[in-house]
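> Here is a sequence together with a model predicted from it:
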Amino acid sequence: MIDLDDTDRAMLRALALDGTLSAGELGRRFGLSQPAAWRRVRRLEEAGVFAGRRPDVDRAALGFGVTVFLGVKLATKGRVSLEDFERAVTAIPEVQVVQQVIGLFDYRLRVVARDIADFERVLRRRVMTLPGVGNVEANVLLTEERRPGPLG
């Protein structure tokens, strides 16, 4: 774990909102020189604080207007069925996130679709035919508020 000061936390909040900020812009915002800001960002990167830098894709702009969270309970459990399920579910392009969880379900999936009819097609033809699938519960995303996380 890395020790963060107030400036590090402020820079992380700013980068969480806009990952394209340059070291020069960060320096101007937080009263640092460009090289000092760059060194701070580099230290955070080397410490593994950043999981990666990816563009924030607007799914609706690409025609994917529906997001559904699926809870999946496997009918049978065992090492082979977990691996078979994981391998098969990650091959479905509409499945954006696969999380193995503890609780009522074994997995939580984030699925995107063009509309409800498209989601129904993905559910019936792809998800429900996966190896080991038992119960499935769907929760349609209505709104999403993005927060940078516990950085303060």
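Nice, I can see it.
> only C-alpha atoms for contact and neighbour calcs from this point on.
OK.
> any chance you could map the helices in the chain?
6-17, 23-30, 34-46, 79-89, 116-122 (DSSP state H).
> Please identify the residue most distant from the middle of this protein.
Of all residues in the chain, Ser33 has its C-alpha farthest from the mean position, at 32.7 Å, by CA atoms, centre = their mean.
> for comparison:
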Amino acid sequence: MIELDATDREILRALTRDATQSAGALGRRLGLSQPQAWRRIARLTEAGVIRRRRLVLDREKLGFGVTVFLGVKLATKGRVSLEDFERAVSAIPEVQTVEHVLGLFDYRLKVVARDLPDFERVLRRRIMTLPGAGDVEANVILSEERLQGPIG
């Protein structure tokens, strides 16, 4: 674990809000020079605190109005390898995330679709036909609030 001071935490909060900020702009906001801000960001990246910066798309503006968290329980544990299921489900473009979890279900998937009939098509024709797919439970997202992670 890396030691973070108050400035490191401010940098992380600022980058969480907008990862496109330049080191110069970030430095000006925090009272640092551009090289100081850049060195801190580089240190946080090298230490693995910042794993990557990524683009966040507006799914609705792209025509995907429905997001569903889907719990999937494998029907035949042992017969189908977890890797086979993960590889097959990861090939479905509508599946945004695949999480292997403990609990009632073996996997939690985040699935996007244009609308509910489109989600039903993805579920019936793609997900339920995967090797080992068994019981599923769908939770349709009604609204979503993005919260910043625990930076301290």
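Now that the structure is in, tell me what you want to look at. Just so we're clear, the structure is a prediction, and the values are computed from it rather than from any experiment.
> circling back to that earlier point, okay, the residue farthest from the centre of the first structure and Ser81 of the first structure: tell me how far apart.
54 Å (CA to CA, to the nearest Å).
> before we move on, what about Leu44 of the first structure?
39 Å.
> likewise Gln34 of the first structure?
52 Å.
> Around the closest residue to Tyr107 of the first structure other than its chain neighbours, how many other residues sit close by?
Distances taken as CA to CA, 6 or more residues apart in numbering place Gln100 nearest to Tyr107 of the first structure, at 4.4 Å, with adjacent residues excluded. Using other CA atoms under 10 Å, Gln100 of the first structure has 14 other residues around it.
> my read: Gln100 of the first structure touches Asp106, true?
Yes. The criterion here is CA atoms under 8 Å, and Gln100 of the first structure meets it with Asp106 at 5.8 Å.
> show me what contacts Thr60 of the first structure?
For residue 60 of the first structure the amino acid is Ala, not Thr. Listed by CA atoms under 8 Å, 6 or more residues apart in numbering, the contact set of Ala60 of the first structure reads Val66.
> 10 Å instead?
Val66, Thr67, Val112, Ala113, Arg114 (CA atoms under 10 Å, 6 or more residues apart in numbering).
> Quick check: the gap between it and Thr67 of the first structure.
Applying CA to CA to Ala60 of the first structure and Thr67 of the first structure gives a distance of 10 Å.
> Give me the common contacts of these two.
Val112, Ala113, Arg114.
> Compute the number of surrounding residues for Ala47 of the first structure.
11.
> Do I have it right that Pro150 of the first structure meets Arg13?
Yes. With contact defined as CA atoms under 10 Å, Pro150 of the first structure and Arg13 form a contacting pair (9.3 Å).
> sorry, back to before: and the shared contacts of Ala60 and Thr67 of the first structure, which of them are in strands?
Mapping those onto strands (DSSP state E) picks out Val112, Ala113.
> what residues are up against the residue most central in space within the first structure?
With distances taken as CA atoms, centre = their mean, the residue of the first structure nearest its centroid is Val97 (6.4 Å). Listed by CA under 10 Å, 6+ apart, the contact set of Val97 of the first structure reads Phe69, Val89, Thr90, Arg108, Leu109, Arg110, Val111, Val112.
> returning to that earlier point: I'd like the shared contacts of Ala60 and Thr67 of the first structure as TSV, with neighbour count and distance to Gly48 of the first structure appended.
Listed next are these as TSV, based on neighbours: other CA atoms under 10 Å; distance: CA to CA, whole Å:
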residue	neighbour count	distance to Gly48 of the first structure
Val112	26	29
Ala113	22	33
Arg114	16	35
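> Mind putting the shared contacts of Ala60 and Thr67 of the first structure into JSON lines with distance to Arg28 of the first structure?
As requested, these are exported to JSON lines (distance: CA to CA, whole Å):
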{"residue": "Val112", "distance to Arg28 of the first structure": "39"}
{"residue": "Ala113", "distance to Arg28 of the first structure": "41"}
{"residue": "Arg114", "distance to Arg28 of the first structure": "42"}
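> This completes my enquiry, with thanks.
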